[in-house]
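[1] the sequence isn't on hand, but the structure is:
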């Protein structure tokens, strides 16, 4: 639940900004009241805390969960069955599965919108049927390509069945396609009810999470966020060369960040907030804990960082490797 202090701050800020913009107490009151009614009528409640904790802490309360990013893409070809198996063998308690769709609308595992970066093929997923994808080598561009040569791009169903067999918690990372993703996941939860207690649906796009809650309000969900993502790349470099565009996107970043922390999380009724590791601190984790939301950090790829999250912050983290230090994927 949103705390009383949050309510007062949220509506006070909105009231002040609208009043400054309109100079009309009537319009200001009406618009602020409309926001209150909108959040009251259309927000989703969080799932029961006991079930969220079961998903987020599968090895027990207080124990940090280690999530293999893209199924552990440093240790094996990302988003493949062999990567899921390697992650389990190397001690992961959960894996992140990136959900995309083939041209014939089959849900598959793939991070990008094209197959170029990870396979021996080329082209957008939107133009490749499942039969086309089945001919590709998903290990072709991996550093351990010789060891894992011939690994295939799995369907979502194949990956989920492997995770269930290995008793791994699943973080479904949905890249887009709100309606298609919600429908596919709803069918998956219907076929495998164990997922309600062993998985969480995550996305950078609030629309995806809201649509998922509309489709099935019993699913545990999370928003994913990186501050300054509109104006800067993952390594911090400016995304645009134009100073004016950079400043405009920076302003939008401020608004988006405020919305995530004060409106969107409540509207979607999330149970976790996945945030880029550089922004996590004890105070930040406490901020979300007071709202009944768990912090999960990404991407934590060195032993020093892992020890800090494990022993000091006691916050779940997502990592590219379970066995050695490595550079992060943004």
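    Perfect, I can see it now. None of these values were measured; they are calculated from a predicted model.
[2] when you work out contacts or count neighbours from here on, use the C-alpha atoms and nothing else.
    Noted.
[3] select the longest strand from the protein.
    Counting by DSSP state E, the longest strand found in the chain is strand 94-101.
[4] what's that one packed up against?
    strand 66-68, strand 107-109, strand 169-174 (3 or more Cα pairs under 8 Å, 6 or more residues apart in numbering; DSSP states H and E).
[5] and residue 115, how far is that from residue 132?
    Residue 115 sits 11 Å away from residue 132, taking Cα to Cα, to the nearest Å as the criterion.
[6] I misspoke; the intended subject was residue 16.
    Here the criterion is Cα to Cα. By it, residue 16 lies 56 Å from residue 132.
[7] next: residue 295.
    According to Cα to Cα, residue 295 stands 39 Å off from residue 132.
[8] neighbour count: the two, which is higher?
    Between residue 295 and residue 132, counted using other Cα atoms under 10 Å, residue 295 has the larger neighbour count: 23 against 13.
[9] list the contacts for the more buried one?
    Residues in contact with residue 295 (Cα atoms under 8 Å, 6 or more residues apart in numbering) are 272, 273, 274, 275, 285, 288, 289, 315, 316.
[10] correct me if wrong, but it is in a strand.
    Yes. Assigned with DSSP: H, G, I helix; E, B strand; the rest coil, residue 295 falls within a strand.
[11] I'd like to know how many residues surround the closest residue in space to it that isn't next to it in sequence.
    Leaving aside its chain neighbours, residue 295 sits nearest to residue 273 (5.0 Å; criterion: Cα to Cα, 6 or more residues apart in numbering). Applying other Cα under 10 Å, we find 23 residues neighbouring residue 273.
[12] before we move on, what SS does residue 200 have?
    From three-state DSSP, the assignment for residue 200 is strand.
[13] report the central residue of this protein.
    residue 202 (3.5 Å; Cα atoms, centre = their mean).
[14] roughly how far does that residue sit from residue 231?
    As defined by Cα to Cα, residue 202 lies at a distance of 22 Å from residue 231.
[15] now the helices: where do they sit in the stretch 101-250 of the chain?
    With helices called from DSSP state H, counting those that start in this stretch, the stretch 101-250 of the chain shows them at 130-133, 156-165, 178-191, 206-215, 243-259.
[16] got another one to weigh against that:
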């Protein structure tokens, strides 16, 4: 059995087991608790506060989900935790809060968010905390420049790359054609040395994730929402990162 078999042993709840219709918002303590109760692995996202604390939050700005506005990185951890979400009494968690809450009961797959410049401070801090954590946890990012930092500071922490085939959309401004090709085809491996892949479900039949799987690397896929996507995932991937239903 592979040392990373735990990565693909259970379906992974995308940003926790959230359901806005019932007041459970993504990346919140309630979403984590719902996933724990159901026995799913949990995927969450990390941003860095102004005072250098890893915080569990997806967006780079506060506007969509909270009563606050502006960049997450402009507020201290205490200021972020004082902001209510729009639809729940939950507050933004610190990474330390998340680790204490889960306490090894299910695997954690944690995405490091990064902007145009690589957030190596976030990678360093998260790697140290995960290295000291007693349960199964892995770090991953769309930004391959963060993975050497994770490897240097915590080589025992599994590190993964999040990717899709086409990096030309509005979510990826400023990338030149070579950079888009490098990211979409996972050609950065000699530098990033990723140990698992999380690839967009619509692109799973691309050559890069298929080669990764042929080479024995675990391949997860995001974000699976429909029966057709679930069938596609069963053919090309080892496990799903899902939302909107319960596998």
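    Ah, there it is. Nothing here was measured: the structure is a model prediction, and the numbers come from that model.
[17] picking that back up, give the aligned equivalent of the residue nearest to residue 295 of the first structure in the second structure.
    With TM-score structural alignment defining the correspondence, residue 273 of the first structure maps onto residue 197 in the second structure.
[18] before we move on, which element is its match in?
    Using DSSP states H and E, residue 197 of the second structure maps to strand 196-200.
[19] average gap between that strand and the first structure?
    For strand 196-200 of the second structure, the mean distance to aligned residues of the first structure following superposition is 1.0 Å (mean Cα distance after the TM-score superposition for the first structure).
[20] check which element follows that strand along the chain.
    Next in sequence after strand 196-200 of the second structure, counting helices and strands by DSSP H and E, comes helix 207-214.
[21] show residues contacting that next one.
    With Cα under 8 Å, 6+ apart, helix 207-214 of the second structure has contacts from 184, 185, 186, 196, 197, 199, 204, 218, 219, 236, 237.
[22] ranking those residues by neighbours, who comes first?
    Within the contacts of helix 207-214 of the second structure, neighbour counts (other Cα under 10 Å) peak at residue 199, which reaches 27 neighbours.
[23] list the contacts for it?
    Neighbouring residues of residue 199 of the second structure by Cα under 8 Å, 6+ apart: 162, 163, 164, 209, 219, 220, 221, 222.
[24] just give me the neighbour total for the aligned partner of the second one in the first structure.
    The reference is to residue 163 of the second structure. Applying TM-score structural alignment, one finds that residue 163 of the second structure aligns to residue 225 in the first structure. With neighbours defined by other Cα under 10 Å, the count for residue 225 of the first structure comes to 20.
[25] surely residue 225 of the first structure meets residue 278?
    No. Between residue 225 of the first structure and residue 278 there is no contact under Cα atoms under 8 Å: 11.7 Å.
[26] name the residues contacting each of the two.
    Between them, residue 225 of the first structure and residue 278 share no contacting residue under Cα under 8 Å, 6+ apart.
[27] angle of the longest strand of the first structure against helix 156-165?
    Interaxial angle of strand 94-101 of the first structure relative to helix 156-165 (axes from the mean of the first three to the mean of the last three Cα atoms, to 10 degrees): 170 degrees.
[28] what comes into contact with strand 94-101 of the first structure?
    Applying Cα under 8 Å, 6+ apart, the set of residues contacting strand 94-101 of the first structure is 65-72, 79, 84, 87, 107-111, 113, 125-126, 156, 168-176, 181.
[29] in a strand, residue 228 of the second structure, correct?
    No. Going by three-state DSSP, the assignment for residue 228 of the second structure is helix, not a strand.
[30] what's the burial count for it?
    A total of 10 residues lie near residue 228 of the second structure under the criterion other Cα under 10 Å.
[31] for residue 206 of the second structure, see how far away it is.
    To residue 206 of the second structure, residue 228 of the second structure is 17 Å away according to Cα to Cα.
[32] and if you look at residue 143 of the second structure?
    To residue 206 of the second structure, residue 143 of the second structure is 19 Å away according to Cα to Cα.
[33] and the two? Which one has more around it.
    Taking other Cα under 10 Å, residue 143 of the second structure and residue 206 do not tie; residue 143 has more neighbours (22 against 16).
[34] what comes up buried for the helix or strand encompassing residue 54 of the first structure?
    Per DSSP H and E: residue 54 of the first structure is located in helix 49-56. By 16 or more other Cα atoms under 10 Å, the buried positions in helix 49-56 of the first structure come out as 51, 52, 53, 54, 55, 56.
[35] equivalent analysis for stretch 254-267 of the first structure, please.
    256, 257, 260, 262, 263, 264, 265, 266, 267.
[36] what about it, start to end distance?
    End-to-end span of stretch 254-267 of the first structure (Cα to Cα): 19 Å.
[37] now stretch 256-273 of the first structure
    Criterion Cα to Cα; first-to-last residue distance in stretch 256-273 of the first structure is 14 Å.
[38] before we move on, what about stretch 142-151 of the second structure?
    End-to-end span of stretch 142-151 of the second structure (Cα to Cα): 16 Å.
[39] contacts for it?
    Contact with stretch 142-151 of the second structure is made by 112-114, 118-120, 123-124, 127, 140-141, 157, 159-163, 188, 191-194, as judged by Cα under 8 Å, 6+ apart.
[40] now, the buried residues of stretch 254-267 of the first structure that are in helices?
    256, 257, 265, 266, 267 (DSSP state H).
[41] how much space between the nearest residue in space to residue 135 of the second structure that is not next to it in sequence and residue 140 of the second structure?
    Nearest residue to residue 135 of the second structure in three dimensions, chain neighbours excluded: residue 104, at 3.9 Å (Cα to Cα, 6+ apart). Distance, residue 104 of the second structure to residue 140 of the second structure, using Cα to Cα: 18 Å.
[42] what's the answer for residue 130 of the second structure, then?
    Using Cα to Cα, residue 130 of the second structure is found at 12 Å from residue 140 of the second structure.
[43] same thing with residue 195 of the second structure?
    In this view, residue 195 of the second structure and residue 140 of the second structure are 10 Å apart by Cα to Cα.
[44] anything in contact with each of those two?
    Counting by Cα under 8 Å, 6+ apart, the shared contacts of residue 195 of the second structure and residue 140 are 159, 160, 161.
[45] residues contacting the first one?
    Residue 159 of the second structure sits next to 138, 139, 140, 147, 150, 151, 194, 195, 196 when contact means Cα under 8 Å, 6+ apart.
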